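Q: could you look at this predicted model? Sequence included:
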Amino acid sequence: MAGVLTESILNMLVNDMRPISMVEDEGFKQMVTTFHPGYTLPSRTNFTKLMEGKYEATFGKVKDALKATKNKIALTTDAWTSVATEAYLGITCHFISDDWELNSFCLTTMPLEERHTGTNIAAWIEQAVERFEIPPSKVVAVVHDNGSNVVLTAYILQEKHGWVSVRCAGHTLQLVINRALKHPQISKALGAARCLVEHFKSSELASSKLKTKQKQMGTPEHKLVQDVSTRWNSTYYMVTRLLE
């Protein structure tokens, strides 16, 4: 029974992406004791070892699955920055199973401490592919955004391995719409819309009065939406909510 409980807590930490230090929190300890008074909660060190073991086992399963498939594999790659301004590179692989089901595995989310040049990114992608023992001939394409360094990365990999370069349709659409939104009349209207939203977002009094009016009119008590420059649909949602 103790083993089942420990495994359950470990799965919770992994699936919910909780810090291992959570097992040392008093509230968590009290909750576990309430559920099972006779259970001795393993230490943080033990959970760290168990998580490392789970990682190795999962890593082996992914590697076996990639080795077992006879179909071609496509890669997607994206460099991004966390809220703590730390840069990472995510690499995911995708393939169709014999039952025509899409399978996807995250190969790595690696911190980037060197310059994000096309040559470096190409090398990091090759390292991830090699680590999972994927033959280069098995990779058919790399999907990426339109950043000049990543476009160069794709070119390097295409020249070296023959991997087809595929620009992300979503990112390309974003660039097209962004250009359209810069039209003077559209830009002016959106600027006014943003000023309205920012007013209600920054003023507790205005936000409270808006909520009161919504109650009086019997309309949904929805909040205004602030758009984000990298998501064109957020601008659409902002305007739609304002019109409402």
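A: All right, it came through fine.

Q: all contacts plus neighbour counts: C-alpha atoms, from now on.
A: OK.

Q: and the gap between the residue most central in space within the chain and Ala79?
A: When the chain is reduced to its mean C-alpha position, the nearest residue by CA atoms, centre = their mean turns out to be Gly90, at 8.4 Å. Relative to Ala79, Gly90 is positioned 6 Å away (CA to CA, to the nearest Å).

Q: comparison target below:
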Amino acid sequence: YNAAFHIPSRRTVTILEETKLWKKVFEETRPRVCLTTDTWTSIQKIHYMFFTAHFIDRNWILHKRIINFFPTSSHKVDKASSNDVTVKEMSKTLRNWGTNIFDGDHIHVRCMTHILNLIVQDWLKEIGKSVKLVRQAVKYIKQSPARNRKFKEYRESELITCKKSLCLDVPTR
């Protein structure tokens, strides 16, 4: 028995084995990798930022792997300016490695869905009072099984064939 020897956990061994596997895949196929960042808030209200690698293997199968994540103060920060700084630093590192394709000119592509979401959020602010009233009505109906049943009865009496139930929107989607 050697007290200085640390036995790794099963999770650590699994991560190390997966890392070795993916390192081998990358050495053999040398795929082009797309790195993305995103943020998420846990149910405990802890904000995280993720770095994800996306690539297509030689069998044309898309892979997506989280390569790092860390807690952050808030995901409501201006991600565009922090992304610009990150891309600039990453471009410098890639240039030092001799692997900076297109001299870093096309290394950063803005997230189109994020841009569209910002446009829609601005539009929703313009019609905010109406949206607020619809949200209140949905909440009111969904708070009571009796109200929900009555709503379904009205829907059927109006010959509305859609069977989906009411749901509240998710502002970030």
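A: That came through fine. These numbers come from a predicted model, not from an experiment.

Q: circling back: list the residues that contact both of Gly90 and Ala79 of structure 1?
A: Residues touching both Gly90 of structure 1 and Ala79 (CA atoms under 8 Å, 6 or more residues apart in numbering): none.

Q: which SS class is the counterpart of Asp227 of structure 1 in structure 2?
A: The equivalent of Asp227 of structure 1 in structure 2 is Asp169 (alignment by TM-score structural alignment). Counting by DSSP: H, G, I helix; E, B strand; the rest coil, the backbone at Asp169 of structure 2 sits in coil.

Q: how close does Asp169 of structure 2 get to Val138 of structure 2?
A: 10 Å.

Q: and what of Leu124 of structure 2?
A: 17 Å.

Q: ok, now Lys24 of structure 2?
A: 52 Å.

Q: one more: Lys132 of structure 2?
A: 10 Å.

Q: what about those two, which has more around it?
A: More crowded of Lys132 of structure 2 and Val138, by other CA atoms under 10 Å: Val138, with 16 against 13.

Q: I figured the more buried one hits Leu168, correct?
A: Yes: contact criterion CA atoms under 8 Å: Val138 of structure 2 and Leu168 qualify, at 6.9 Å.

Q: count of residues packed around the alignment partner in structure 2 of Asn71 of structure 1?
A: Residue mapping for Asn71 of structure 1 onto structure 2 gives Pro31, with TM-score structural alignment as the criterion. Look at Pro31 of structure 2: counted by other CA under 10 Å, it has 14 neighbours.

Q: checking Pro31 of structure 2 next. Helix, strand or coil?
A: Once three-state DSSP is applied, Pro31 of structure 2 turns out coil.

Q: and what of His63 of structure 2?
A: strand.

Q: wait, it sits on Ile56?
A: Yes: taking CA under 8 Å as the definition, His63 of structure 2 is a contact partner of Ile56 at 6.0 Å.

Q: more neighbours, those two?
A: Using other CA under 10 Å as the criterion, His63 of structure 2 and Ile56 rank with Ile56 on top: 15 against 11.

Q: if we ignore the residues flanking it in sequence, what's nearest the residue mapped onto that one from structure 1?
A: Counting by TM-score structural alignment, Ile56 of structure 2 lines up with Ile96 in structure 1. Excluding its sequence neighbours, the residue lying closest to Ile96 of structure 1 (CA to CA, 6 or more residues apart in numbering) is Leu102, at 4.7 Å.
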